[in-house]
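Okay, predicted coordinates and the sequence, questions at the end:
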Amino acid sequence: MAGKKVLIVYAHQEPKSMNGSLKTIAVEELSKQGCSVTVSDLYEMQFEPRATRKDIIGDLQNPGQFNYGTELSKAWEMGCLSEDVIVEQKKVKEADLVIFQFPLYWFSMPAIMKGWLDRVFVQGFAHDFPQCFDSGLLKNKLALLSFTTGGDKGMYSKEGDSGDIRYLLWPMQHGIMHFCGFSVLTPQICFAPESVTEEDRVQMLTSWAKRLKTIWEEKPINCTPEWYFK
């Protein structure tokens, strides 16, 4: 889809990893389609994941008792956010699709990516109650979680030790992406790439490349509890 803009938020320390390869394939395939692709390589950028007073430029609204969420929202409104946050928000604002590429850490995303979300998805920019979920401020954009796991597919089944993978995806897909208005695409999951054969790893990459060829034709998943947990 020529003219579409894609942001890949990438969190892995090693370019030669499966995550690095998945990111590279996404850049190559989407660029072939005529998409404009931007990558926020969080480790390479040495992105600051900590939400601190430094995110607000200038005076606080209430210097006597620091409330990060309230102060950040006001700073966004007044154009007083730190430059690194503003740069990332601009990338998100311009994107039609945001792909989050990461290894699963402790049933969640790496701290550096969670910190990116904490600092970038500011109230007033990404959401502003009651403008959340289907009315979230990032509506009309697509989000996709692409990640690797340490355990195999059976481990993340209803019968497996880790339980149905949909349960651990709920906070990320519904509680973050859907909350901010994104339409959420089916996650791309590479189960236990370090424990399978080279042939299987190649198949994972091939499958991702094939999917990306028709990614713009996909319908978002339903993130309501009635559908999600049935």
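Ah, there it is. Numbering: from 1, shown residues only.

okay, CA-based contacts and neighbour counts for the rest of this
Fine.

those helices in this structure, which residues are they?
18-32, 42-45, 68-78, 83-94, 111-120, 165-172, 198-213, 225-228 (DSSP state H).

okay, pairing it with this:
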Amino acid sequence: MTIAHPPTPGTALWVYAHPRRDSFNDRLLQAGTKALSQRYEVAVSDLYAQGFDPVLSERDLGDLSERPGNIAELAGEAYSRGQLPADVREEQAKLAAAELLVLQFPLWWYGPPAILKGWFDRVLTSGFAYGDLDPELGVPRRYGDGGLAGRKALVVVTAGEDERSIGPRGISGDLDSLLFPLTHGVLWFVGIDVLATHVVHDADSLGPEGVEQQVERLVTRVGGIADEPAWPFRRLRDGDYATTRALREDLLPGRTDLGIHLTGRD
């Protein structure tokens, strides 16, 4: 497997998407990055503090802004020409260097804040994060392979609900399913291995003691993160998916839940 952007060993990028200073999320950020810096050289992308513009627009297309066509393909060509805006190039450079990516955000309307979604839209361009073919198999280098293969990601999310209401039988749905578009559809799509989600439940109602417990819990998690195994998502190149990219009928027949995309369930 060819890695388009080999990461620099011992480097990490912490992408933070929360607007308020002196918040619980800010406490987690400060403690988490400090703990991580014991083993990694840590860069931080504080999206709100940076004033990162999440809107993919004509400026992301370079000289191609007047050309008709698919905007993702045009942005990819702008990347290949070196015409992406400076803020995007800076984020791509930090991500290309990192062997560990941490994404931290509060759960808003059952997903990440818009500013983080926009970071994906603008930073994970064709040519940089995906877009080429496996030379041996002739399949797209996606879902377990791609421009950002060779990395791991940890998603740190705070939720205002308890483990029952946002659990497997909860009224809000299962958190892993809610975040599947991020963990599988974004990170795994571009080749990044995904670690088990780090979630803080009832984040809006934690007292001082609860806050300190959760800060310490994240510090402990980060301290051992280098040795954690990733989720065993199925790779596209292994042949588990038919040409339509639907899971083969002989694998877990009759099941349609998102768990079918993990190996070891057959």
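Perfect, thanks for sending it. The structure displayed is predicted, hence computed values, not measured ones.

would you turn the helices of the first structure into JSON lines with distance to residue 135 of the first structure?
JSON lines is the format used below for those (distance: least, CA to CA, whole Å):
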{"stretch": "helix 18-32", "distance to residue 135 of the first structure": "28"}
{"stretch": "helix 42-45", "distance to residue 135 of the first structure": "28"}
{"stretch": "helix 68-78", "distance to residue 135 of the first structure": "18"}
{"stretch": "helix 83-94", "distance to residue 135 of the first structure": "16"}
{"stretch": "helix 111-120", "distance to residue 135 of the first structure": "18"}
{"stretch": "helix 165-172", "distance to residue 135 of the first structure": "17"}
{"stretch": "helix 198-213", "distance to residue 135 of the first structure": "27"}
{"stretch": "helix 225-228", "distance to residue 135 of the first structure": "17"}
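
From the centre of the first structure, point out the most distant residue.
residue 64 (34.2 Å; CA atoms, centre = their mean).

Show the contacting residues for that residue.
By CA atoms under 8 Å, 6 or more residues apart in numbering, no residues touch residue 64 of the first structure.

Next one: the residue nearest to the spatial centre of the second structure from residue 168 of the second structure, what distance?
Centroid-nearest residue in the second structure: residue 187, 4.4 Å away (criterion: CA atoms, centre = their mean). Here residue 187 of the second structure is placed at a distance of 22 Å from residue 168 of the second structure (CA to CA, to the nearest Å).

Repeat that for residue 10 of the second structure.
Residue 10 of the second structure is 36 Å from residue 168 of the second structure, by CA to CA.

The residue nearest to the centre of the second structure matches what in the first structure?
Mapped onto the first structure by TM-score structural alignment, residue 187 of the second structure lines up with residue 177.

Likewise for residue 54 of the second structure?
Aligned partner of residue 54 of the second structure by TM-score structural alignment: residue 49.

what's the neighbour count on that match?
16 (other CA atoms under 10 Å).

list the contacts for it?
Contacts of residue 49 of the first structure (CA under 8 Å, 6+ apart): 111, 112, 113, 114, 115, 116, 118, 119.

mind redoing it with 6 Å?
Shown in contact with residue 49 of the first structure (CA atoms under 6 Å, 6 or more residues apart in numbering): 112, 115, 116.

and what of residue 188 of the second structure?
With contact set as CA under 6 Å, 6+ apart, residue 188 of the second structure has these partners: 143, 144.

any idea how far it is from residue 43 of the second structure?
Computed with CA to CA, the distance linking residue 188 of the second structure and residue 43 of the second structure is 22 Å.

Residue 183 of the second structure now?
In terms of CA to CA, residue 183 of the second structure sits 21 Å off from residue 43 of the second structure.

who has more neighbours, these two?
residue 183 (24 against 18).

Next, count neighbours for the nearest residue to the more buried one once chain neighbours are set aside.
Once flanking residues are discounted, residue 183 of the second structure sits nearest to residue 194: 6.5 Å by CA to CA, 6 or more residues apart in numbering. For residue 194 of the second structure, the count of nearby residues is 24 (other CA under 10 Å).

Same check on residue 18 of the first structure?
There are 22 residues near residue 18 of the first structure, going by other CA under 10 Å.

Aligned against the second structure, show me the partner of it.
Aligned partner of residue 18 of the first structure by TM-score structural alignment: residue 24.

so how many other residues sit close to the closest residue to that match other than its chain neighbours?
In this structure, residue 24 of the second structure finds its nearest non-sequential neighbour in residue 211, 7.3 Å apart by CA to CA, 6+ apart. The tally of other residues near residue 211 of the second structure (other CA under 10 Å) stands at 18.

now do residue 136 of the first structure
Count around residue 136 of the first structure with other CA under 10 Å applied: 22.

ok, whichever residue in the second structure pairs up with it - contacts?
Under the alignment by TM-score structural alignment, residue 136 of the first structure pairs with residue 146 in the second structure. Contacts for residue 146 of the second structure (CA under 6 Å, 6+ apart) come out as 130, 190, 191.
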